[in-house]
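[1] Pasting a predicted model and its sequence here:
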Amino acid sequence: MPSKLKLSAITLDCPDPLALAAFYQQATGLEPHPRSDADFAGLTGEHGLFLGFQRVADYRPPRWPDQSVPQQFHLDFDVDDLDEAEARLLALGASRPEHQPSEHWRVLTDPAGHPFCLVTKG
């Protein structure tokens, strides 16, 4: 039987790795990686998942829901209360696109323009 793959890291392109890492650190409570710098920053989780942020010259943020600059992927976060989570993340610097595809989840964008979803369990 082939060995299983274990997801160990997700890395996002961005113009400012330290700023985007700070946003996600405040949003998730993940711990900053000690070797983060201006070109590559990271956060680590309790189960070993690493969330990285790498500087990209001439970065162009995704245009959601317009696909002229496609999102390519997005992150989903489980929350207990959509309104509370949205308000907290907007205060941290997230934005809320006008287009919302469902009343059962919320689409926000991080400070670098990456879309992500807030989803309630159940």
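    Structure received.
[2] okay, CA-based contacts and neighbour counts for the rest of this
    Will do.
[3] Just the endpoints, please. Distance across stretch 41-57?
    Chord length of stretch 41-57, first to last residue, is 15 Å (CA to CA, to the nearest Å).
[4] what does stretch 24-41 give?
    Across stretch 24-41, the terminal residues are separated by 11 Å (CA to CA).
[5] quick one: secondary structure of D13?
    Using DSSP: H, G, I helix; E, B strand; the rest coil, the structure places D13 in strand.
[6] In contact with it, which residues are there?
    Residues near D13 by CA atoms under 8 Å, 6 or more residues apart in numbering: 53-56, 59.
[7] ok, and here's another one to check against it:
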Amino acid sequence: MTEPVGRLGSVALDCKDPRALAAFWTAILGAQTTVETDDFCAVDLGALLLVTVGVPDHQPPTWPGGTPKQFHLEVAVTDLDRAERRALAAGATKAADQPNPDRWRVLLDPAGHPFCLTTLIPA
């Protein structure tokens, strides 16, 4: 194994409103926003930051076609129904296409980024 160049320090999500998107993800992940400006927020996840970046002409990705899909996040949970209810209450919306709802629930964050709640990854 070769020596790594570095470690993944953050994952950045483009959006129109960084503060609102950071607030959403802090509620979903039980985290804390450590940097907060109108253009950039950082949600501290321990060894990783989830960064929300303001982009004036941001266009939300679509699911499942991906126009323009950047990527999606997988959130490990122990109870899909409970996690879905909490995510919806925090501001998520449920995607129309649910390819395997017994294992994954596809939701969209307030900026339109798809993410999955799943029991396939240890919580």
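    Sure thing, it's come through. As the structure is a prediction and not an experimental result, all values here were calculated from the model.
[8] if we can go back for a sec, neighbour-wise, which one of the contacts of D13 of structure 1 leads?
    With neighbours taken as other CA atoms under 10 Å, the top of these is F53, carrying 26 neighbours.
[9] just checking, it touches T44?
    No: the pair F53 of structure 1 and T44 does not pass the contact test of CA atoms under 8 Å, sitting 11.9 Å apart.
[10] quick one, helices of structure 2?
    For structure 2, the helices defined by DSSP state H cover 18-29, 80-90.
[11] Of all the ones you listed, which one comes closest to D109 of structure 2?
    Closest to D109 of structure 2 of those, according to CA to CA: helix 18-29, at 7.6 Å.
[12] Check what contacts the closest one and list those residues.
    Under CA under 8 Å, 6+ apart, the answer for helix 18-29 of structure 2 is 15, 31-33, 36-43, 51-54, 86-87, 90-91, 109-111.
[13] Tell me how far it lies from the chain's centre.
    Its chain's C-alpha centre and that of helix 18-29 of structure 2 lie 9 Å apart, by CA atoms, centre = their mean, to the nearest Å.
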